[in-house]
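Chemist: sequence isn't available, so here's the structure alone:
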């Protein structure tokens, strides 16, 4: 699948099926990281909407003015948009923080299914737990570069507001505590080589949700951003198969 030019803009594709797919991007990222997946699902006939979360796609300074409530409100607005477009059945698909927000959406709104991809319950960077103090020492953390194949598909920030890391930590803790409130079908997708999220997060989600229909799929060669890593075509096909089975 050809790599496309990155853009932080939201996108919406109308579909000829009755199911709407809501794609939610990750922390400091943008819909660019899920556009290839959106294009794939649109070609399968589905309506796809990938909103831009509050504070994202602009500047780190703008993001620093937002918190988890603002990001959550962006997801609620996107959900209501899909409803207003006539899609009564919605599946939420979220990458990284988007996976956490998708699980939260499943707790609060009717969903046909939820698909968290590389959703963080545990993270490699232990400094996250200390962000509420670190923010008084430094305002931003410079992010490292990823391999070219991934980097050229991103439209994300080169600096992370520490204040927002604190908000993300609170969001993860909230969703972790409330996982038993998830009852809809869940398809958990996780890369074994994830450099951001500890892969055990996937098992934790699986064990603590209340869904009777649930599955984990592991990707041996994939790092954090499953949607643009080397196994992305397999990721897309697995995701499509799950959606097809649920919709029947």
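Modeler: Cool, the structure landed. Because the structure is predicted, anything quoted here is derived from the model rather than measured. Residues are numbered from 1 along each chain as shown.
Chemist: going forward, measure contacts between C-alpha atoms and count neighbours the same way
Modeler: Fine.
Chemist: residues near residue 110, how many?
Modeler: Applying other Cα atoms under 10 Å, we find 14 residues neighbouring residue 110.
Chemist: three-state assignment of it?
Modeler: Taking DSSP: H, G, I helix; E, B strand; the rest coil as the rule, one finds residue 110 in the coil state.
Chemist: putting a second one here so we can go through both:
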């Protein structure tokens, strides 16, 4: 039995958002792992003219490729990628679903500004330039095409109804310090998903970029333990 794993990054993001988890799994499993870049996304954003249907289609094609070669599938979705992952899980009846900081509640550009402002206030003079989180969001804010945020909202609206069709085991992980997706979003996901096998874990030290947070080792181990339900997952 072979296992395929699809990992989906978030809005305005890139595979780097989930790369630490991907590397952890690559070092401990024999899975085929696919991490597509959504159209208009990546290290340099070019969102103008791209629509949420393209984002979903890109991940769906990656999933179909994994299905050709693997007997079991697990999907991991981060932020907006979590909602796309939920849609694909419902449509294709995959075996396991992991939702990381899933954006059932909206990410907002004003909240990004608030987070950056808080980092500025908290940073000591001369250290802000080396703050990776600050630099990442500063770049995003400069490059984000404002109207593409409507596509993000449409993506969430389109995928949300499919939550009620998920029956496979589900692992929901949320950072308690997440200022972009409220922590209560994890509880809403738990309520919306009817699967009888689901678990919600809150990480005390993690913000939105949960795979890069102070609790990342705990997150990685939870995901690997959750995957033990897959046959021959190691």
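Modeler: Okay, I see it. What you are looking at is a predicted structure, and each value in this text was computed from that prediction instead of being measured.
Chemist: residue in structure 1 matching residue 161 of structure 2?
Modeler: Matched to structure 1 by TM-score structural alignment, residue 161 of structure 2 sits across from residue 177.
Chemist: what comes up buried for the helix or strand hosting its match?
Modeler: Using DSSP states H and E, residue 177 of structure 1 falls within helix 162-178. When burial is assessed from 16 or more other Cα atoms under 10 Å, helix 162-178 of structure 1 yields the following buried residues: 162, 163, 164, 165, 166, 167, 168, 169, 171, 172, 175, 176.
Chemist: OK, contacts around the last one?
Modeler: Put plainly, it is residue 176 of structure 1. When contacts are counted by Cα atoms under 8 Å, 6 or more residues apart in numbering, residue 176 of structure 1 touches 121, 205.
Chemist: and if we set it to 6 Å?
Modeler: Counting by Cα atoms under 6 Å, 6 or more residues apart in numbering, residue 176 of structure 1 makes contact with nothing.
Chemist: grab the most central residue of structure 2 for me.
Modeler: Nearest to the mean C-alpha position of structure 2, by Cα atoms, centre = their mean, lies residue 78 at 0.4 Å.
Chemist: doesn't residue 103 make contact with that residue?
Modeler: No. Under the criterion of Cα atoms under 6 Å, residue 78 of structure 2 makes no contact with residue 103, lying 8.0 Å away.
Chemist: which position in structure 2 pairs with residue 120 of structure 1?
Modeler: Under TM-score structural alignment, residue 120 of structure 1 pairs with residue 103 in structure 2.
Chemist: oh, I was asking about residue 87 of structure 1
Modeler: Match for residue 87 of structure 1 (TM-score structural alignment): residue 70.
Chemist: apart from its neighbours in sequence, what residue is nearest its match?
Modeler: residue 2 (4.9 Å; Cα to Cα, 6 or more residues apart in numbering).
Chemist: over to residue 158 of structure 1?
Modeler: Excluding its sequence neighbours, the residue lying closest to residue 158 of structure 1 (Cα to Cα, 6+ apart) is residue 143, at 5.3 Å.
Chemist: confirm for me that the one you found is in contact with residue 161.
Modeler: No. Using Cα under 6 Å, residue 143 of structure 1 is not in contact with residue 161; the gap is 10.4 Å.
Chemist: so those two - more neighbours on which side?
Modeler: residue 161 (23 against 11).
Chemist: from memory that one sits against residue 140, does it?
Modeler: Yes. Using Cα under 6 Å, residue 161 of structure 1 is in contact with residue 140, at 4.5 Å.
Chemist: where do the helices sit along structure 2?
Modeler: Ranges of helices in structure 2, per DSSP state H, are 19-28, 52-69, 80-92, 109-122, 132-143, 148-159, 184-192, 216-227.
Chemist: kindly compare burial across the ones you listed and name the winner.
Modeler: Among the helices of structure 2, ranked by average contacts under mean count of other Cα atoms under 10 Å, first place goes to helix 80-92 (a mean of 25).
Chemist: so that one versus helix 184-192, what angle?
Modeler: Helix 80-92 of structure 2 runs at 10 degrees relative to helix 184-192, counting by axes from the mean of the first three to the mean of the last three Cα atoms, to 10 degrees.
Chemist: what does helix 80-92 of structure 2 correspond to over in structure 1?
Modeler: Mapping helix 80-92 of structure 2 onto structure 1 (TM-score structural alignment) gives residues 97-109.
Chemist: need the residues that contact the matching stretch.
Modeler: By Cα under 6 Å, 6+ apart, stretch 97-109 of structure 1 touches 24, 25, 26, 27, 92, 94, 116, 117, 119, 181, 182.
Chemist: check contacts around the second one.
Modeler: I take that to be residue 25 of structure 1. Shown in contact with residue 25 of structure 1 (Cα under 6 Å, 6+ apart): 31, 95, 98.
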